[in-house]
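> Have a look; sequence and predicted model below, questions after that.
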Amino acid sequence: MIKNIFWDFDGVLMNSNSVRDRGFELVLKDFPTAQVEQLMQFHRQNGGWSRYVKFRHFFEVIRKESISPEEIDVWAGKFSNVMLENLIDEKLLIDETITFVKSNFRDYNFHIVSGSDGNELRTICKALNIDPYFITIEGSPTPKSSLVADIIENRGYLPQQSILIGDSINDYDAAKDNGLHFKGYNSSKVEVLTDYDFSFHDS
């Protein structure tokens, strides 16, 4: 029986993936288009990875430049500013999952674990008045698998009573790393990895 639900954010609770795509293009608009396109390919192939990893990849792998953690933070901050300008929008929330959250938050322990920046996520959720439904809202720079592991340990949850709902391979990996069930959502490639028949319409 499921008691604890770990939610990915982008693509699961909010239709924000296209906004995040555009964010990288805007922040890196002064760099060569071909290089930015290489980053976009990397970004789409690794949906659940953090912007910190993606900016490091852009500079170190694509542009072959060294970059310090402090400089990565600056680029991540620029990206976050663009996100906060564009994602505080109720119309982007996904009706099916948000309705389930609002109707069932007293019956489960809900946590958000995302590859997006944690501080940014908490700001967005608070602005959209959905933060009270979640016990914790966590994101990068801590890797998702570690976020899940910390919550499981700190809350004393049983992995077999827990499920992670996500739309990327990274979400699936975070679930399996921690012995959780997994439900793929909003992505045909990931939905086939679902290992627990959990419905948003049963409760």
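Yep, it's here.
> drop to CA atoms for contacts and neighbour counts, all remaining ones
Fine.
> Helices of this protein, residue ranges please.
Taking DSSP state H as the test, the helices found in the chain are 17-27, 33-45, 51-56, 69-86, 95-104, 118-127, 144-155, 169-177, 188-191.
> nearest to Ser203, of those helices?
Set against Ser203 and scored by C-alpha to C-alpha, the helices of the chain come closest in helix 95-104, at 7.1 Å.
> Show me what counts as buried in the closest one.
97-98, 101 (16 or more other C-alpha atoms under 10 Å).
> same question, stretch 181-194
181-185, 190-191, 194.
> quick one on the thing from earlier: want to throw the helices of the chain into TSV with distance to Asp202?
As requested, these are exported to TSV (distance: least, C-alpha to C-alpha, whole Å):
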stretch	distance to Asp202
helix 17-27	27
helix 33-45	32
helix 51-56	35
helix 69-86	33
helix 95-104	10
helix 118-127	25
helix 144-155	25
helix 169-177	22
helix 188-191	18
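> also this one, for the comparison:
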Amino acid sequence: MKFKTILWDFDGVILDSMQVRDFGFREIFKDFKPLDVDKLIDYHRYNGGLSRYVKIRYFFEEIIGRATTEQEILEYASRFSDIMLNALVDQKNLIKDSVSFIKGNYNNYKFHIVSGSDQEELRFLCKALNLDKYFLSIEGSPTAKSKLVKDIIIKHNYAMESTCLIGDSINDFEAADNNEISFFGYNNETLKELSPNYISTFRKDAIKLN
């Protein structure tokens, strides 16, 4: 069956933001040991689809081994968001390959964004980058991605067999798998080990979505 609904991850799929987000984590944790921050960066890169709230908690509780509070997590997340809002509002950060497909096909599919990025920040960026008009909804953290996907499917009564998720991390694959929808890896060739569906470039492989 032809896919009718596409759920898009944001970072690494629509926006090339990894280096900027690396910088953001290093900046908010600049008063901690560099080796500990390096461990967080490794965790962040491997788990691109997880929210900053999860990553900040992981840094405190798993890497440096001390308790944290919801208030402390929110404070660090707010500082991180301030850095992101200043650094990411730049058209040069858009991934032209995927964005061209989105602009050319938003009338042919139902598009939604499901991201680990903070929802308010995500909506601000999409509006500033003139992308919001291409998506029926833009959903982000702190709600977990698997739940975002589930809620969208239920709310719009989408058929699972004609719905897919495009992402660049194992967390995106897990969100699709947990909701029993198809997954297409993009911009991360290690995902070929998890799913037979992979988009090298939309110019070449968009036919797979038909």
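Thanks, I have it. This is a predicted model, so every value here is computed, not measured.
> count of residues packed around Glu120 of structure 2?
Residues near Glu120 of structure 2, counting by other C-alpha atoms under 10 Å, number 14.
> Report the separation between it and Ser141 of structure 2.
9 Å (C-alpha to C-alpha, to the nearest Å).
> tally of neighbours for Met83 of structure 1?
20.
> rewinding a little: which one of the buried residues of helix 95-104 of structure 1 is nearest to His201 of structure 1?
Distances from His201 of structure 1 to those, taken by C-alpha to C-alpha, are shortest for Thr97, at 9.8 Å.
> dump the residue contacts of that closest one.
When contacts are counted by C-alpha atoms under 8 Å, 6 or more residues apart in numbering, Thr97 of structure 1 touches 12-13, 200.
> same question, Glu90 of structure 1
Leu128.
> what separates it from Ser50 of structure 1, distance-wise?
23 Å.
> Check Val82 of structure 1 too.
For Val82 of structure 1, the distance to Ser50 of structure 1 (C-alpha to C-alpha) stands at 16 Å.
> Mind checking which of these two has more residues around it?
The neighbour comparison of Val82 of structure 1 against Ser50 (other C-alpha under 10 Å) goes to Ser50, with 21 against 17.
> Go ahead and confirm Ser66 of structure 1 touches Phe59.
Yes: the pair Ser66 of structure 1 / Phe59 is scored as a contact, 6.8 Å apart, by C-alpha atoms under 8 Å.
> More neighbours: which of these two?
Higher neighbour count among Ser66 of structure 1 and Phe59: Phe59, with 16 against 10, using other C-alpha under 10 Å.
> how about a markdown table for the buried residues of stretch 181-194 of structure 1, with distance to Ile151 of structure 1 added?
Below are the buried residues of stretch 181-194 of structure 1 laid out as a markdown table (distance: C-alpha to C-alpha, whole Å):
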| residue | distance to Ile151 of structure 1 |
| --- | --- |
| His181 | 15 |
| Phe182 | 16 |
| Lys183 | 19 |
| Gly184 | 21 |
| Tyr185 | 22 |
| Val190 | 23 |
| Glu191 | 24 |
| Thr194 | 22 |
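> Closest to Asn129 of structure 1 out of those residues?
Relative to Asn129 of structure 1, and with distances defined as C-alpha to C-alpha, the nearest of the buried residues of stretch 181-194 of structure 1 is Tyr185, at 23.0 Å.
> Skipping adjacent residues, who's closest to that closest one in space?
Nearest residue to Tyr185 of structure 1 in three dimensions, chain neighbours excluded: Asp167, at 5.1 Å (C-alpha to C-alpha, 6 or more residues apart in numbering).
> Show me the residue at the heart of structure 1, geometrically.
Ser114 (2.9 Å; C-alpha atoms, centre = their mean).
> State the distance from the residue lying closest to that residue once chain neighbours are set aside to Asn186 of structure 1.
Computed as C-alpha to C-alpha, 6+ apart, the closest residue to Ser114 of structure 1 that is not its neighbour in sequence is Gly139, at 4.5 Å. For Gly139 of structure 1, the distance to Asn186 of structure 1 equals 20 Å [C-alpha to C-alpha].
> picking up where we left off before, for the buried residues of stretch 181-194 of structure 1, which one is nearest Ala127 of structure 1?
Using C-alpha to C-alpha, the buried residues of stretch 181-194 of structure 1 come closest to Ala127 of structure 1 at Tyr185, 24.6 Å.
> ok so, going back, how about the residue nearest to the centre of structure 1, what's its match in structure 2?
Under the alignment (TM-score structural alignment), Ser114 of structure 1 pairs with Ser115 of structure 2.
> Isn't its match up against Glu139?
Yes: the pair Ser115 of structure 2 / Glu139 is scored as a contact, 6.3 Å apart, by C-alpha under 8 Å.
> hang on, isn't Asp9 of structure 2 packed against Ser117?
No: in this structure Asp9 of structure 2 lies outside contact range of Ser117 using C-alpha under 8 Å: 9.4 Å.
> Mutual contacts of those two, please.
Common neighbours of Asp9 of structure 2 and Ser117 (C-alpha under 8 Å, 6+ apart) are Gly49.
> okay, these two: which has more neighbours?
Asp9 (28 against 25).
> Which strands or helices does the biggest strand by length in structure 2 pack on?
Counting residues, the longest strand found in structure 2 (DSSP state E) is strand 110-118. For strand 110-118 of structure 2, the elements it packs on are strand 5-8, helix 52-58, strand 137-141, helix 145-156, judged by 3 or more C-alpha pairs under 8 Å, 6 or more residues apart in numbering; DSSP states H and E.
> Would you mind measuring from the closest residue to Glu139 of structure 2 other than its chain neighbours to Arg66 of structure 2?
Nearest non-adjacent residue to Glu139 of structure 2, counting by C-alpha to C-alpha, 6+ apart: Val114, 5.0 Å away. Going from Val114 of structure 2 to Arg66 of structure 2 by C-alpha to C-alpha gives 31 Å.
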